[in-house]
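> Return a 3D structure for these sequence lines:
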Amino acid sequence: MSVYATELFTGKTVLITGASSGIGRAFAQRAAAHGARLVLVARRAAVLAELATELQTRHDSQVHVIPCDLAIPGAGTQLHDEVVAAGLEVDILVNNAGVGAHGDLVAARAADVVAQIQLNVTALAELTTLFLPAMTARRQGTVINIASTAAFQAIPHMAVYGATKAFVLSFTRALWAETKATGVRVIAVCPGATDTEFFDIAGEAASVGRRRSPGDVVDTALRALHRHRPSVVDGISNAAVAMISPRLPARVAIGAAERSVRPTAG
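Okay, the predicted model is just below:
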């Protein structure tokens, strides 16, 4: 896997959203270890600063920290403008920031639903649209969009989250085809349950199956990028479920998904 990481990251500038923890942090650590310059984006400035210090100390990395809440409309454009103003040329964009809520829509706050869509869908599409033209002009670059196994079927009790990840998967696969002749690589990475802070918000009932590590997800992404795949599911059992679910009758697939994340009593 180090060969793939060296090929992808060495000498490149990598912008990672949601970089303060989980999969984003794992991407940052891997990229720094293989000689990348980093632009780390997340809401928590103090946590980002600690991570930047760690990477600078351990790997002598160049790290630019931009605290930013991408759930705020227009934040993606502001982030892009700040990166350009700093003279940074992004070679690899990792759209990792995302959030999921567990519970029925009838009990949700409309503002929370809108913020979830803004972060998971709008900011991702906004950043991709803003950074892609410079990549295609240079005829090189990489866009890694973090989707989810939730993208492959409707998820009762997580209806908005599943729908946002279905957008990410479809959007990214289409973009893969659009960019095939441009020298830019594009991929949607679909983790299942992963050992991250995601479940601090979504709750334990939203976790299905054995959790894989953020490092596992990075490994899967690197392998699939090397093979020029439009999308990849992390983990053999997750891949099997993702393959089978769309082939089942809709009522069967939805019913199975509902039972797997049904809120626990009490």
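> drop to CA atoms for contacts and neighbour counts, all remaining ones
Noted.
> Can you tell me what sits against the helix or strand encompassing D200?
For D200, the host element (DSSP states H and E) is helix 198-202. The contact list for helix 198-202 (Cα atoms under 8 Å, 6 or more residues apart in numbering) reads V99, G100, A101, H102, A206, S207.
> how about 7 Å then?
Helix 198-202 has contacts (Cα atoms under 7 Å, 6 or more residues apart in numbering) with V99, G100, A101, H102.
> the strands in this protein, which residues?
13-17, 37-42, 63-67, 92-95, 141-146, 184-190, 231-233 (DSSP state E).
> Make a markdown table out of those strands and add distance to P133.
Output for these, formatted as a markdown table (distance: least, Cα to Cα, whole Å):
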| stretch | distance to P133 |
| --- | --- |
| strand 13-17 | 15 |
| strand 37-42 | 19 |
| strand 63-67 | 22 |
| strand 92-95 | 12 |
| strand 141-146 | 10 |
| strand 184-190 | 10 |
| strand 231-233 | 21 |
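> structure for this one too, so we can compare:
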Amino acid sequence: MSTALVTGATAGIGREFCEQLAAKGEDLVLVARDAARLERVADELRERHGVAVEVLVADLSDRAQLQRVADRLGEADRPVDVLVNNAGYGLATPFAQSEIADEERLLDVLVRAVLVLSHSAARAMTTRGHGRIINVSSVAGYLAGGPYSAAKAYVTTLTESLSGQLRGTGVTATAVCPGYVVTEFHERAGIDHGARSGPLWLDAADLVREALADAERGRAVSVPSAQYKAIATALRHLPRGVVRRATTRSPRGGR
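Below you'll find the model as predicted:
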């Protein structure tokens, strides 16, 4: 029996990762800030899938709490075989009007937490000779859209680099780059995207299904859906000046 640790596990993409991993028979370690919600989700997953579910309450912007999650990943007697770095959020306030403390917390969750947890997982997994690291990035990382885009560009590049360094160890690293996804992400960020329907809005279940398949194949980057594969390819090849001009306002959260 293998175990997966998922951050941001109680809602949206993270919750869907938990559902699909549990359906495959994976035991789970759920990481999020809301203890009551964690316990509720854990109970539902245990009842529905018959797997063992551990809860770990942690605010990943707090270094001490983040380290507790990193320490859990490093436990040799309770190995974690799959890490899903999914926790994240966006800010609706334009960069020049935002509080720098809010920007720093965003960076801690989107960048530093991914760095620390990927490092802990990679070290433990390479010692055992197997494992998967899945870092949820975003197509926003190909844009010029402020700190969120910059953070997601970091996550994608870090994961691609890690994927190459891990080649031959039995451990893989995959950056998942979704576009708009029908979750509570934008609502919680205070970002208005209207009806959240149409060809650019993805279903979380379809996204996670494709992401897990790509991770199992060992792909360094997974861009779920044909439409976003086309968009990501275009963004990677367009001149950066064109991309900058096309980004008319900072997309403070793209998934």
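> circling back: among the contacts of helix 198-202 of structure 1, find me the one that's closest to A26 of structure 1.
V99 (17.2 Å; Cα to Cα).
> ok, the closest one to K165 of structure 1 distance?
Distance, V99 of structure 1 to K165 of structure 1, by Cα to Cα, to the nearest Å: 10 Å.
> Looking at structure 2, name the residue matched to D69 of structure 1.
Correspondence of D69 of structure 1 to structure 2, assessed by TM-score structural alignment: D59.
> ok, how many other residues are close to the nearest residue to its match once chain neighbours are set aside?
The shortest distance from D59 of structure 2 to any residue other than its chain neighbours is 5.2 Å, reached at R33 (Cα to Cα, 6 or more residues apart in numbering). Neighbourhood size, R33 of structure 2 [other Cα atoms under 10 Å]: 16.
> Can you find the partner of R33 of structure 2 in structure 1?
By TM-score structural alignment, R33 of structure 2 lines up with R43.
> what's the counterpart of S137 of structure 2 in structure 1?
Under the alignment (TM-score structural alignment), S137 of structure 2 maps onto A147.
> What is the aligned counterpart of T183 of structure 2 in structure 1?
Looking across to structure 1 (by TM-score structural alignment), T183 of structure 2 lines up with T196.
> same question but for A4 of structure 2, I mixed them up
Aligned counterpart of A4 of structure 2 in structure 1: V14 (TM-score structural alignment).
> Could you do H49 of structure 2 as well?
Per TM-score structural alignment, H49 of structure 2 is aligned with H59.
> mind checking how far that match is from A31 of structure 1?
From H59 of structure 1 over to A31 of structure 1 (counting by Cα to Cα), the distance is 10 Å.
> and the counterpart of T182 of structure 1 in structure 2, what is it in contact with?
Applying TM-score structural alignment, one finds that T182 of structure 1 aligns to T169 in structure 2. Contacts for T169 of structure 2 (Cα under 7 Å, 6+ apart) come out as T126, G129.
> quick one: R72 of structure 2 and R167 of structure 2, what's the gap?
24 Å.
> can the strands of structure 1 go into CSV with extra columns for mean neighbour count and distance to A49 of structure 1?
Compiled in CSV, the strands of structure 1 are given as follows (neighbours: other Cα atoms under 10 Å; distance: least, Cα to Cα, whole Å):
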stretch, mean neighbour count, distance to A49 of structure 1
strand 13-17, 27, 14
strand 37-42, 24, 9
strand 63-67, 19, 7
strand 92-95, 24, 19
strand 141-146, 24, 23
strand 184-190, 27, 27
strand 231-233, 23, 31
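> So the closest residue to C68 of structure 1 other than its chain neighbours versus D234 of structure 1, what's the distance?
Leaving aside its chain neighbours, C68 of structure 1 sits nearest to R43 (5.0 Å; criterion: Cα to Cα, 6+ apart). Note on R43 of structure 1: its distance to D234 of structure 1, by Cα to Cα, is 26 Å.
> hang on, the earlier thing: neighbour count winner among V99 and K165 of structure 1?
Comparing V99 of structure 1 with K165 by other Cα under 10 Å, the one with more neighbours is K165, at 27 against 19.
> The more buried one -> structure 2?
With TM-score structural alignment as the criterion, K165 of structure 1 matches K152.
> Could you double-check that its match sits in contact with Y142?
No: when contacts are counted by Cα atoms under 7 Å, K152 of structure 2 is not listed as touching Y142 (8.3 Å).
> wait, isn't the match of D69 of structure 1 in contact with Q65?
Yes: D59 of structure 2 is in contact with Q65 according to Cα under 7 Å; the separation is 6.1 Å.
> more crowded one of the two?
When neighbours are counted by other Cα under 10 Å, D59 of structure 2 and Q65 differ, and D59 comes out ahead with 20 against 15.
> how close does that one get to D108 of structure 2?
From D59 of structure 2 to D108 of structure 2 the distance is 10 Å (Cα to Cα).
> for D206 of structure 2, same thing?
In terms of Cα to Cα, D206 of structure 2 sits 29 Å off from D108 of structure 2.
> Looking at the two, which one has more neighbours?
A direct count of neighbours by other Cα under 10 Å for D206 of structure 2 and D108 places D108 higher, at 20 against 12.
> Now the counterpart of the more buried one in structure 1: closest residue in space, sequence neighbours ignored.
With the correspondence set by TM-score structural alignment, D108 of structure 2 lines up against Q118 in structure 1. Closest residue to Q118 of structure 1 apart from its sequence neighbours, by Cα to Cα, 6+ apart: A71 at 5.3 Å.
> I figured the one you found hits L119, correct?
Yes: judged on Cα under 7 Å, A71 of structure 1 makes contact with L119 at a distance of 4.5 Å.
> which neighbours do those two share?
Joint contacts of A71 of structure 1 and L119 (Cα under 7 Å, 6+ apart) do not exist.
> In space, what's closest to the match of K165 of structure 1 - neighbours in sequence excluded?
Nearest one to K152 of structure 2, counting by Cα to Cα, 6+ apart, is G141 at 4.5 Å.
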